[in-house]
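got a predicted structure here, sequence first:
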Amino acid sequence: MKVNYTIELLLPAVTASLGVIGKDIDVTVKKDKDGYPIFNGKHIKGILRERVYQFKRALGVEEKEIENFVNNYFGKEGNYIKNNSFNQIRFSNLTIKDKKSYANKINVEKLIGNRYGIRINRKTRSTVPQSLFNYEFLSRNNVFVGSLDINDNIKNEDLKFILACLFHLDKIGGMKSRGIGKVRVKINGNYLEGENGVVETKSLDKIISELKREDKKASTELKTDEFVKYNYTLELEEPIVLKSIELGNYIKTRNSVQGSTVRGALIEYFCRKGYDLNVLKNIEASDATREDNKVSLASLFETKYEIKNEGNKKVKIDKVISSDTEYKDGTKYERSSSSDFKATGNEISVKISTKLKSAENGMLFNTEYINNTKEEDKNNKQKNEIKFPTENIKLVGDLKLPKEISQEKFIVYIGKYKFKGFGKATITIKKYSDTNKADLEARINNLSDKVRKDIESKIGKETEKEIRNEIQDKDKKVICFDLYSDMIIPFTDIYDAGEQFLMLAGLKDENLKFNLKRSFINTGKLEGFNIINGVRKVDELIFTKGSVFTYIIEENACDSILEKLTKIEANGLGLRKNEGFGRVRICSERGGK
């Protein structure tokens, strides 16, 4: 069930974002990418957890029982799908209620102010030298909205206790000891009965009785052998954290949504609905890519600087079909670093000791996150301008679901911190259609013609040295394998990427000659956990998404392997293909000139 609540600022409040070194403000109001103030779900979860702990202790409940209650509803490390009762509460971010009014009034009514403060030495009761600082705050009467997602099977007495604790949150944000941050809470549009000076009050029992509970029991049984393929669109509703590397308390995010991430989110969604986990394990999903369904290939290069004759834009080429090393004016080409998206901010937080009410030593966390809205055009972006409305990022892919599932839209949660205001997304599915409609043989012929023309254009010129080793093979067919997802390889070492790829593809004996000059291969190591039972997966070697393997072959030999190539596109290569790894496109349309 969803519990919507509103928090009204009775006094100014600080969202406790760190300031920027060298700037005038030491502590700034935390804002989202579009400029609106925000309280992260992590913060709300922390203060509600603390209030639950305080009330339980005040009632004389034993520590062990309190710990079990808190772990059950606020989570603990190791919450995985298998044997999970899904009782953990999910917290959304607190966002400004009326964004349009806020955007219009921000400069008129000064809804954000700033103050000066100074630190006091508690022992000497005198000021600490050079401790003067200033901080921004949100003015009183700002209203924020958020929601809690609670399991429908929660016991009534537990739900009543948690909502009572929510009603009795009296302060929010940072610097509460300085007399700021006082708030008042409404749940589903109502104040708690007995609240002074307000209308629209209801008893807690009445509020709980009006909450809508869904029947989580699955309406049909799933069969293991009947799966249907769909196209899906993934729309990001909240910022997401996709862990790439974790270094101590620092988490670096990935720049793409892997198929395994989408698959895991779907398995969890349907498992919550009561479907058989053993059948759900057979769900398959591809990586979520941009709406044009194209991947930024490693063969894509661009000029180091903008070119005046090209409208002050960088010129892009694909090195599979062009062997140029520099633009006509001598500007060098370098790797293009475009990706599906990139980190747009950092969430910095500290762990607070429930007992001591102070920060725990060494518990400062820094997490990169990706915003859910599209980047603004740099030419149209103005400093401090608030845009309304904003458009969510949409990604596409394909997946396989049990035939009995007829639902077309799912709200899922992906990445880390799913219970703390990150990762909410909507998946919409429709009947599968292949967007790669061009015939495979036609694609091979088209690419081969472009490569041949590139070689012929340099013969007899100073640039002939760039393609000298390819002249004798210019009339042969060119086959290019583009990785549309990471490919997990069953090797302990990479000693000859071109040869090992042919072994994986079953093409080692097909007289394919590796073209090193027109191949662009990146490798890496894949880490991860099994979300079903929490077992850490063994690190595996991968050819990373966007890598390009190029081969040449005689024309008659090419005709004989077309069937094999078609199967490679349909089935993929490498390990864990059901999780979206190993997707391959052959001779896909090249970007650039």
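Right, received. Where do you want to start?

okay, CA-based contacts and neighbour counts for the rest of this
Fine.

OK, contacts around K416?
I240, V241, L242, K243, F422, G423 (CA atoms under 8 Å, 6 or more residues apart in numbering).

distance check, it against T261.
10 Å (CA to CA, to the nearest Å).

which residues do these two both contact?
With CA under 8 Å, 6+ apart, K416 and T261 have no common neighbours.

if we can go back for a sec, name the member of the contacts of K416 with the most neighbours.
The residue in the contacts of K416 with the most neighbours, by other CA atoms under 10 Å, is F422 (29 neighbours).

go ahead and confirm that residue touches P239.
Yes: counting by CA atoms under 8 Å, F422 does reach P239; the two are 5.4 Å apart.

skip the chain neighbours and tell me the closest residue to S338.
Leaving aside its chain neighbours, S338 sits nearest to S296 (6.3 Å; criterion: CA to CA, 6 or more residues apart in numbering).

and here is the other one:
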Amino acid sequence: MKIKVKIETKSPLLVSEEFSRIWNKSQKRDKNGTSYIPGSALKGAFRETADTLPNYKKEVSDLFGESHTKMGQLQFSKLVCYNPSYVEKTHVVIDRKTRTSSYQRLYSTNALSSGNVLEGYIYFDEQLTDREKELLELLTSLVKKIGGMKSAGYGSVDIFFEYEDNNQVNQETNKKIYDNYALLVLEPLEPFLTVKERSKKYMYKSSKIINGETVRGAYANKLAKNPYFKNIIFNEEVKFPTLFPSKEEIVVAPTPFTTMKEKYRDNPEELFDLTIPKIIEKEINKEQLRISLEDISLTGERLENASGYLDYFNHKIISVESDTKQYTQTAVSRKTRATKSGEMRSYITEYYDKMVGIIRSTKKEYFEALSEIDYITIGNSKTRGFGKMKARILPLDDLKEKFKENINSFTCVVNSYIKPEKVYIPLLLTSDLIIPVNKTLDEIFEDKGFKINQQIYRKDKFTSWNVRTNNIKTAYETIKSGAVIILESEDINCVDKVWQMFLDGLGHRTGSGFGSFLVVDFSKIKTL
């Protein structure tokens, strides 16, 4: 369910950019120049007023939550003004001792003028009780000011509610979905904040990708009363993917660690892949010739890892830009109505057109259950207006056939240099891989009938933190996504075993997206 919110300005409204200068305060705008106010501004105004209503103490706690102990039901989106008009004003700061204008303290504002309309939504998963609806209606009549400079005459508004039902089945996902896999597409409606770790207590910086663990948690929240909940979430019969930025509904993967570009140059056509040279280098050195591959282009330029993401089906590296925003918020004391000391928080968020990844399942019925969910909320600070996304599950081309094609074409190129002929399976990790305790990477693949020819990877430690308790979760040593692993096999029909590995995932915690991979023909990326 959701509530459509309309706010009509009755005086200039100013919720200024965090980077506005002291002498020039401007209304918030997104990357397209559209004015908006963040959901936290409306939530804060409602919560401050709600705390003055002792007869609704339980409803206030349920709807808005409690600091560090309970998350509220309501999730506030940003409110957008699609046809804005502005007013510019000049102000002076009054010295409180002399009661005259302060020296060199003239400043101006660029605010939404009166008569503008902003629209947004309040989302909630559970049906609201009559008392909760009564509380919200009361708040719309009591809250008459929002934003900054209220004492200077800014921020007078009228607020209107309209209840809507958004629990509709996404029909387009039922057209054609393969039994085992599909493309999960999330379209951000708000900036998202997926924090892997905090560098400082007050600083929250979002990752540019969304880990499968985060996606799984968001769906778990929606599936709590679904009969398939245990199988999908606890039994890990659905493998939730790591999601990567994209402008289109395509399969995107991290750039391989073997894909290089000339240092200090960003020409997307001048890319080099080192995978096949590495295989040849290893084969030659079996004869004790001790040849080493240097990361230098034919023009003598040093090489470095290419940035961006791999467009899987087109074998090219693409660049996807984010609308990165910084928000600063303060915690207000419920007793003094003043800012708490040391409770300022800063959020650095990301916003892309789409986030995509391949989701896998043991049964088609699980996809159908997930397809009934049109919206999910991802990441941290969800009730402050971050992370609302439209969710879709779409069919993909025959991925198993693509795997077979890539294995055959890559093997053909390698065997043109190396004898005796073998089958080579080129894997690209699309998520971090957690290696089981007392096991090596070689043993993981030996158990499945493969031998590793090449492994180009970096190690990392993956951890996250519990928002509710503020405690760090278990840390795992991982092989990072983007790693390239080349397998050997004597079996020319090994694609079935590779496909089963893809569906099952590698290593630990595959339900949270760890251990996912794609078969990539690296020879189709320009080779050094």
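Sure thing, it's come through. Quick caveat: nothing in here was measured; it's all calculated off a predicted structure.

what's the longest helix in structure 2?
If you go by DSSP state H, structure 2 has its longest helix at helix 399-415.

packing partners for that helix?
Contacts defined by 3 or more CA pairs under 8 Å, 6 or more residues apart in numbering; DSSP states H and E place helix 399-415 of structure 2 against strand 423-429, helix 495-504, strand 517-519.

quick one: closest of these to S464 of structure 2.
strand 423-429 (20.4 Å; CA to CA).

immediately after the closest one, which helix or strand?
strand 433-434 (DSSP states H and E).

could you list the buried residues of the helix or strand following that following strand?
If you walk from strand 433-434 of structure 2 toward the C-terminus, the next helix or strand you reach (DSSP H and E) is helix 441-446. Residues of helix 441-446 of structure 2 classed as buried: L441, I444, F445 (neighbour count, 16 or more other CA atoms under 10 Å).

the helices in structure 1, which residues?
41-58, 63-74, 99-105, 156-167, 204-209, 259-272, 277-280, 440-456, 497-505, 555-560, 562-571.

tell me which of the ones you listed is the most buried.
helix 259-272 (a mean of 22; mean count of other CA atoms under 10 Å).

what's near enough to touch the residue in structure 1 that D432 of structure 2 lines up against?
Aligned counterpart of D432 of structure 2 in structure 1: D486 (TM-score structural alignment). By CA under 8 Å, 6+ apart, D486 of structure 1 lies in contact with I542, F543, T544, K545, G546, F581, G582, R583.

ok, these in structure 2: which stay?
For these, the contacts that are reproduced in structure 2, applying both residues aligned by TM-score structural alignment, their matches' CA atoms under 8 Å, are I542, F543, T544, K545, F581, G582, R583.

return the subset of these lying in strands.
I542, F543 (DSSP state E).

out of the kept ones among the contacts of D486 of structure 1, which is nearest to A497 of structure 1?
Nearest to A497 of structure 1 among the kept ones among the contacts of D486 of structure 1, with distances taken as CA to CA, is F543, at 8.7 Å.

just give the closest residue to the corresponding residue of structure 2 for the closest one, not the sequence neighbours.
Under the alignment (TM-score structural alignment), F543 of structure 1 pairs with I479 of structure 2. Excluding the flanking residues, the one nearest I479 of structure 2 by CA to CA, 6+ apart is K459, at 4.6 Å.

distance check, the aligned partner of that neighbour in structure 1 against S260 of structure 1.
Residue pairing (TM-score structural alignment): K459 of structure 2 is matched to T523 of structure 1. Counting by CA to CA, the separation of T523 of structure 1 from S260 of structure 1 is 19 Å.

got it, and V70 of structure 1?
In terms of CA to CA, V70 of structure 1 sits 30 Å off from S260 of structure 1.

same question, I21 of structure 1
From I21 of structure 1 to S260 of structure 1 the distance is 39 Å (CA to CA).

cool, and I38 of structure 1?
The value you get for I38 of structure 1 to S260 of structure 1, if CA to CA is used, is 30 Å.

equivalent analysis for A557 of structure 1, please.
Distance from A557 of structure 1 to S260 of structure 1, by CA to CA: 36 Å.

same thing with E238 of structure 1?
19 Å.

got it, and Y116 of structure 1?
49 Å.

format the helices of structure 1 as TSV; extra columns: distance to S406 of structure 1.
Shown next, in TSV, are those (distance: least, CA to CA, whole Å):
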stretch	distance to S406 of structure 1
helix 41-58	32
helix 63-74	31
helix 99-105	36
helix 156-167	32
helix 204-209	31
helix 259-272	12
helix 277-280	15
helix 440-456	33
helix 497-505	35
helix 555-560	41
helix 562-571	24
